[in-house]
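J.: structure here, sequence nowhere to be found:
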């Protein structure tokens, strides 16, 4: 059993999550600002983490910021954005040593919180916006990131599939933003958006560690300034329409064959534990049907796997294949899904997959950031199901429940990114 005591304290405009555990000698603070994904703001939000880590009033350069972190016993700051379902999340993390384990240090947590206040409320500015040199430089950093994602063909293929599959849903938006937006993002535009985020986003503050004796609730209070209470918007859900196949060509040797399914099963649903087990059997582990049959038995794929999206109710299948093997690989992948619907897996397969799924969840809970992410899942889902309860529910999943889930999964989109030579052969 996980030795974590959780306490959720609603505050004025945010929720404080205290996760007390003696497993770690460090304290982890995580501020999660959550809003709806929108085309208008997605690039601005993607740019913010780069700008915020480049300087503040007191520490005006990235080097001086790092020096201050070093002075705080090697404290680590990280800021990034992600999307979960149709939510765009900006996360500010601070990992610092627990002062209870450092002789003669009594105020390290206070100093860490003061540093976070500096980053959030005193960023380096000029006139009525962020520092223009920083913004211009970090636009180039983000542009390089956007271009690099295009070069990662597996990631690019999945992005393109989602854009086609969810084209009329906010989930299709690229979390790292768009190159064509960058020119219009001035230092003032970005700073104004940042102030809006600080005031209007839904905010959850997580503190993880051996914190029982540290009066964390009082210490964290000054970290969050006056803000408007905000609710988390619901995701859009839709059934798979007429199945579509999208074929695109690029200068590649290895084709990327991806499948997009709609499960419409999310974290708060009763059959979510069975979906976890279904995914493990189908494509989530090296013992899965996709790995053993598509990759190992038929040698059709360099890789073959599946993963679920826990808040949008989607499942994705990824495979890398030789371009000429498209039809055969597609047929065998679809065959594995049909076998799942027919219950063609053994009781031993089921037991092993449940054990691997439980171990995977336990490993996540053994990591401070993993613990935060699993607890945050239920915040987004507006669910009372704790990670520990999820783990116990996975243990109780039956074969019948897995088959029931398999028959709910609907194929929406097949996406193939293949070679230009294949295009010539098709012509």
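T.: Structure received. This one's a predicted model, so the numbers in the text were calculated from it and none came from an experiment.

J.: every contact and neighbour count from this point should use C-alpha atoms.
T.: Fine.

J.: and the strands in the stretch 251-400 of the chain?
T.: Taking DSSP state E, counting those that start in this stretch to define them, one finds strands in the stretch 251-400 of the chain at 255-262, 301-309, 314-321.

J.: just put those strands in TSV and tack on mean neighbour count.
T.: Converted to TSV, the strands of the stretch 251-400 of the chain look like this (neighbours: other CA atoms under 10 Å):
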stretch	mean neighbour count
strand 255-262	26
strand 301-309	21
strand 314-321	23
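
J.: which of those sits closest to residue 206?
T.: strand 301-309 (22.6 Å; CA to CA).

J.: use this one as the comparison:
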């Protein structure tokens, strides 16, 4: 793709750069391609405990909270489906943990009333929905995310968040970000085939109107974001802070409010590297007319560099939108410096249909909230939400014991354990997309 810069407003299918009044520096790439994303088997390691969740209680024997408190490594399977009403945030604080929501009976698992917080490494979370809703106090609402990956470096290496795979999760109705990554110790994260939608706007955040979709914080490295549906988030679709390394590919962003992808300056000398490849941005009922689809700014001090690759994106944002904007100090390269570990790149004109087919928890057995979101997008009626219909997220308990294979840690084909192959089969059964590790 030949890159060029233009100040005119761009319509429909767009592959050019619209610069902020200047010509960006467009040069051939000289970088060796870096593979980003999670490289982990989660709790599938020798000596792991298989913990069964047998009820929808917030805590106590048989609860998800009790399963996550066990000594790691742990694979959590579910003998029950339905909604778990959380009384406080749910934390994954031990390394080598898998939450296998695909093992639950229909309608799957929904967490409501709190944030799912990941404070450790080698974590896999698949096929669950997280919908916290508004908190009771301003203090609660100040950091009331859907899912937060933010291992605190003050807690030692086991509290660092790295090698984290979120696959087929649904995060919505947050007061702060629907999904956020924070602390520079966070690295090697894959967010794949998920729904990040309807971050709440006027829901009691101390700063006022909010609605923030996906945040990648400063200095976070090795992030792969692919195959996701981002819908009706006013800001942060996504937001990338200075010093981050992010591969953003094959995502469908619908009804962004005030901006699409945006960059945050931290005023230091750290370099930022991003690739935006074969994504689709599409306006909706809340999208402002002069929106920027991808606004890349040069960040930091004079010693910092922002390196970006932008290719194959479709921007259906209207006649007055700016598809892509760059600062003159931004280094635009002609080939991607990054590649996703889990991404099988598809053409942009296939992305929308793939998101409808594969994104979110249990896409072949969707819960009522996800069905409503996708139906509203398809009808052009999807909107930013202020007050969520929390009752729609409440699903009654359905008990069916998970049929865990005998001798689950016996080595089967492809060097995988039998339990890994079983979880892969369930992932495919509930509509998950195949990958190099799951066919």
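T.: Okay, I see it. For clarity, every value in this text was computed on a predicted model and none was experimentally measured.

J.: TM value for the aligned chains?
T.: Once superposed, the chains reach a TM-score of 0.22 (TM-score structural alignment, normalised by the length of the first structure), with 170 aligned residues with a CA RMSD of 7.8 Å.

J.: redo the strands of the stretch 251-400 of the first structure as TSV? Include distance to residue 206 of the first structure.
T.: Shown next, in TSV, are those (distance: least, CA to CA, whole Å):
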stretch	distance to residue 206 of the first structure
strand 255-262	31
strand 301-309	23
strand 314-321	27
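
J.: for residue 361 of the first structure, find the nearest of the ones you listed.
T.: strand 301-309 (14.3 Å).

J.: on that earlier part again, nearest to residue 190 of the first structure, of the strands of the stretch 251-400 of the first structure?
T.: Comparing those by CA to CA, strand 301-309 comes nearest, at 29.9 Å.

J.: picking up where we left off before, out of the strands of the stretch 251-400 of the first structure, nearest to residue 349 of the first structure?
T.: Of all these, strand 301-309 sits nearest to residue 349 of the first structure, with 16.7 Å by CA to CA.

J.: that closest one - contacts with which helices or strands?
T.: Counting contacts by 3 or more CA pairs under 8 Å, 6 or more residues apart in numbering; DSSP states H and E, strand 301-309 of the first structure packs against helix 272-279, strand 314-321.

J.: buried residues in the first one?
T.: So that's helix 272-279 of the first structure. Of the residues in helix 272-279 of the first structure, those with enough neighbours to count as buried (16 or more other CA atoms under 10 Å) are 272-279.

J.: now, which of the residues you listed sits nearest residue 194 of the first structure?
T.: Nearest to residue 194 of the first structure out of the buried residues of helix 272-279 of the first structure is residue 272 (CA to CA; 35.2 Å).

J.: any idea how far the closest one lies from residue 405 of the first structure?
T.: 9 Å (CA to CA, to the nearest Å).

J.: what is the burial count for the nearest residue to residue 374 of the first structure once chain neighbours are set aside?
T.: Spatial nearest neighbour of residue 374 of the first structure, excluding adjacent residues (CA to CA, 6 or more residues apart in numbering): residue 387 at 6.1 Å. By the measure other CA atoms under 10 Å, the count of residues near residue 387 of the first structure is 21.

J.: does residue 387 of the first structure touch residue 372 like I think?
T.: No. Using CA atoms under 8 Å, residue 387 of the first structure makes no contact with residue 372, being 10.1 Å away.

J.: for residue 34 of the first structure, find the nearest of the strands of the stretch 251-400 of the first structure.
T.: Shortest distance between residue 34 of the first structure and those, using CA to CA, is found for strand 301-309: 17.4 Å.

J.: angle of that closest one against strand 314-321?
T.: Following axes from the mean of the first three to the mean of the last three CA atoms, to 10 degrees, one obtains 170 degrees for the angle between strand 301-309 of the first structure and strand 314-321.

J.: tabulate the buried residues of helix 272-279 of the first structure in CSV, adding columns for distance to residue 35 of the first structure.
T.: As requested, the buried residues of helix 272-279 of the first structure are exported to CSV (distance: CA to CA, whole Å):
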residue, distance to residue 35 of the first structure
272, 24
273, 27
274, 29
275, 27
276, 26
277, 30
278, 31
279, 29
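
J.: do you know how far the residue lying closest to residue 317 of the first structure once chain neighbours are set aside is from residue 259 of the first structure?
T.: With sequence-adjacent residues excluded and distances taken as CA to CA, 6+ apart, residue 317 of the first structure is closest to residue 306, at 4.3 Å. Using CA to CA, we find residue 306 of the first structure at a distance of 9 Å from residue 259 of the first structure.

J.: overlap in contacts, the two.
T.: 316-318 (CA atoms under 8 Å, 6 or more residues apart in numbering).

J.: so which of the strands of the stretch 251-400 of the first structure gets nearest residue 133 of the first structure?
T.: strand 301-309 (38.0 Å).

J.: angle of that closest one against strand 255-262?
T.: Orientation check (the same axes, to 10 degrees): strand 301-309 of the first structure against strand 255-262 gives 20 degrees.

J.: tell me what angle strand 301-309 of the first structure forms with helix 272-279.
T.: Using the same axes, to 10 degrees, strand 301-309 of the first structure lies at 180 degrees relative to helix 272-279.

J.: quick check: residue 309 of the second structure vs residue 246 of the second structure, distance?
T.: 11 Å.

J.: how about the strands of the stretch 1-150 of the first structure, start to end?
T.: Using DSSP E, counting those that start in this stretch, the strands of the stretch 1-150 of the first structure run over 5-10, 15-20, 26-36, 76-84, 87-97, 125-126, 129-130.

J.: okay if I get those strands as JSON lines plus distance to residue 117 of the first structure and mean neighbour count?
T.: As requested, the strands of the stretch 1-150 of the first structure are exported to JSON lines (distance: least, CA to CA, whole Å; neighbours: other CA atoms under 10 Å):
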{"stretch": "strand 5-10", "distance to residue 117 of the first structure": "20", "mean neighbour count": "12"}
{"stretch": "strand 15-20", "distance to residue 117 of the first structure": "16", "mean neighbour count": "21"}
{"stretch": "strand 26-36", "distance to residue 117 of the first structure": "12", "mean neighbour count": "22"}
{"stretch": "strand 76-84", "distance to residue 117 of the first structure": "12", "mean neighbour count": "18"}
{"stretch": "strand 87-97", "distance to residue 117 of the first structure": "11", "mean neighbour count": "22"}
{"stretch": "strand 125-126", "distance to residue 117 of the first structure": "15", "mean neighbour count": "15"}
{"stretch": "strand 129-130", "distance to residue 117 of the first structure": "16", "mean neighbour count": "20"}
